[in-house]
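Asker: Have a look at this fold, sequence not included:
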């Protein structure tokens, strides 16, 4: 039996970069976390320890800071593409670059004062090959949504371990983690309005959640993905992970009180986790886009 080297990559993780753009007395803030993974002709370094093909991860980190200064940070997808194309274009031994960016949101409170938004984070993952092919997946994490009514759950399998009662009026709450793949971003990246696309996809997700009378969280997931694809032609695939943030009615009978869907216990764990993909049936193959 022969032992061989399989797929591999290396890079710098958790590169925190904050870029302040000073427009007179008005400042603009970008707060990001960047991760880089590179792959290519790396057999010698793994088998023999030869580093001639290796761009140090410290150099990768410094590139992020230098590019933040030279080019600024606009849309995170554009910044990620800029970095990925640089690494594959400047180093013959680097054939593929993966750049992931998380953007933390700050709300303006004055010309140069900001308040960090509570939970929601914008994300992207870019893959770029040296031959010029790119894929872009945008996303968001920790978008907290809740419907206080308009949700049911009944007609499910009941076995000897089932204690859950059917519900015809329940609280439906989730923390949305969503990613969506752009169809043609690789060819038109720098003229592509990633900012508008993000805002519109986010709006579709929220509106579909709020406007769906839900018989299951799975039904709501599909409605959210379907709304995005129907409204945004630049998106070909949506992947969603929706934890079911359970709200249980508190039993107030021991205190002589009724509880007509008014007082709940919000449980943080365990929770149901609903995951699914909604896509066009002719969507191009994703390749490594979601990795």
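Answerer: Perfect, thanks for sending it. Being a predicted model, the structure only gives us computed values, none of them experimental.

Asker: From now on I want contacts and neighbour counts done on CA atoms only, so please keep to that.
Answerer: Will do.

Asker: Quick check: the residue nearest to the spatial centre of the chain vs residue 124, distance?
Answerer: Geometric centre of the chain, nearest residue: residue 139, 3.3 Å, by CA atoms, centre = their mean. Taking CA to CA, to the nearest Å as the measure, residue 139 falls 6 Å from residue 124.

Asker: Secondary structure element holding the residue nearest to the centre of the chain?
Answerer: Using DSSP states H and E, residue 139 maps to strand 134-147.

Asker: So what touches that strand?
Answerer: Strand 134-147 has contacts (CA atoms under 8 Å, 6 or more residues apart in numbering) with 77, 119-128, 171-182, 185-186, 198, 206, 209-210, 289-290.

Asker: for comparison:
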């Protein structure tokens, strides 16, 4: 029997950090959850306990705090790129993946904030072998249409009890991640010949535009299936003109069932529903721009 070590990684997960920018009278609050995963020449650490190539996970945590203290945070994509580029300067490390979740706070005053319970902004940055890939996204974006949704014409067998409907509530909690295409000459993604990310990328504008595209497509699509809505949302994100190559979407179907009020002597014409949290349908797909370069390694650790 020949036993060998396969692909491996290690790092510090879920580094919680709050940064307050006090350089202006109106403070800027950034609330992050940062995870680092490193790969490289680490076989000896696994096979013979030799730690000479290991950058301690505690050092990785301290680096996150130090970078924020020295340089600030800014857009989470920029912050992740700075960290990942730093980690691969360690001689034994050839690949760094930095994943960031940003929690939203709503401003109440110059130095007062309220934590919103809504969606979180996400970013995943990979630096390896001279290539850089940035994936931005959102999670927990809860959307609902109270009409303009139907579900008919599906397969029916001996186990089918679901009735067809031409008017239903469509609700979901969107998890979406979109990959930025590398920039080529004059910033044109279609002409990219290398993978480094454009240094002048406006991550914040790109994020707000993509997030709005998701919401607008959900709102404006007459849905014959959640799959149709998902594809429309993916098309809308790629159509923003922000150099996005593909978007991956995960949409749970948050079912709302009409309550039978007849036993109470009451009619229910689509006004009272039971919100059922599980089990739920889960619709997932990738929508791509085939004219832009692929980067499957960007999605894996």
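Answerer: Okay, I see it. These numbers were taken from a predicted model, which means no experiment stands behind them.

Asker: related to what we said a few turns ago, in structure 2, what residues pair with the helix or strand just after the strand holding residue 139 of structure 1?
Answerer: Next along the chain after strand 134-147 of structure 1, taking DSSP H and E as the criterion, comes strand 172-182. Residues 170-180 of structure 2 are where strand 172-182 of structure 1 aligns, with TM-score structural alignment as the criterion.

Asker: That stretch vs structure 1, average distance?
Answerer: For stretch 170-180 of structure 2, the mean deviation from structure 1 after alignment is 0.3 Å (mean CA distance after the TM-score superposition for structure 1).

Asker: doesn't residue 68 of structure 1 fall inside a helix?
Answerer: Yes - under DSSP: H, G, I helix; E, B strand; the rest coil, residue 68 of structure 1 falls within a helix.

Asker: Give the full set of residues in contact with residue 190 of structure 1.
Answerer: Residue 190 of structure 1 sits next to residue 78 when contact means CA under 8 Å, 6+ apart.

Asker: cool, residue 220 of structure 1 as well?
Answerer: Counting by CA under 8 Å, 6+ apart, residue 220 of structure 1 makes contact with 208-209, 212, 214.

Asker: Just those: which are in helices?
Answerer: Using DSSP state H, the subset of the contacts of residue 220 of structure 1 located in helices is 208-209.

Asker: can I get the contacts of residue 220 of structure 1 in TSV with distance to residue 10 of structure 1 and neighbour count?
Answerer: Output for the contacts of residue 220 of structure 1, formatted as TSV (distance: CA to CA, whole Å; neighbours: other CA atoms under 10 Å):
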residue	distance to residue 10 of structure 1	neighbour count
208	39	19
209	39	25
212	43	16
214	44	23
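
Asker: now for the contacts of residue 220 of structure 1, which pair is the farthest apart?
Answerer: The distance between the two most remote of the contacts of residue 220 of structure 1 (CA to CA) is 10.4 Å, for 208 and 214.

Asker: For residue 240 of structure 1, which three-state class applies?
Answerer: Secondary structure assignment for residue 240 of structure 1 (three-state DSSP): strand.

Asker: Can you verify my assumption that it contacts residue 179?
Answerer: Yes - counting by CA atoms under 8 Å, residue 240 of structure 1 does reach residue 179; the two are 6.5 Å apart.

Asker: which residues are in contact with stretch 235-250 of structure 2?
Answerer: By CA under 8 Å, 6+ apart, the surrounding residues in contact with stretch 235-250 of structure 2 are 174-181, 188-189, 206, 209-211, 213-214, 217, 230, 234, 282-290, 292-294.

Asker: what distance separates it from the centre of its chain?
Answerer: Counting by CA atoms, centre = their mean, to the nearest Å, stretch 235-250 of structure 2 is centred 12 Å from the centre of its parent chain.

Asker: Quick one: end-to-end distance for that stretch.
Answerer: OK, stretch 235-250 of structure 2 end separation, CA to CA: 15 Å.

Asker: now do stretch 125-133 of structure 2
Answerer: From its first residue to its last, stretch 125-133 of structure 2 covers 6 Å (CA to CA).

Asker: Which residue of structure 1 is paired with residue 248 of structure 2 in the alignment?
Answerer: When structure 1 is aligned by TM-score structural alignment, residue 248 of structure 2 is paired with residue 239.

Asker: what does residue 223 of structure 2 give?
Answerer: The criterion is TM-score structural alignment: under it, residue 223 of structure 2 has residue 214 as its aligned partner in structure 1.

Asker: for that match, what are its contacts?
Answerer: Contacts here follow CA under 8 Å, 6+ apart; on that basis residue 214 of structure 1 touches 150-152, 220.

Asker: which among those end up buried?
Answerer: 150-152, 220 (16 or more other CA atoms under 10 Å).

Asker: And for residue 120 of structure 2, the neighbour number?
Answerer: Around residue 120 of structure 2 sit 18 other residues, with neighbours defined as other CA atoms under 10 Å.

Asker: cool, and residue 248 of structure 1?
Answerer: Neighbour count for residue 248 of structure 1, taken as other CA under 10 Å: 14.

Asker: Would you check how far apart it and residue 168 of structure 1 are?
Answerer: Between residue 248 of structure 1 and residue 168 of structure 1 the distance, using CA to CA, works out to 13 Å.

Asker: Who are the packing partners of whichever helix or strand residue 58 of structure 1 is part of?
Answerer: If you go by DSSP H and E, residue 58 of structure 1 is part of helix 57-71. Here helix 57-71 of structure 1 touches strand 15-23, helix 76-90, going by 3 or more CA pairs under 8 Å, 6 or more residues apart in numbering; DSSP states H and E.
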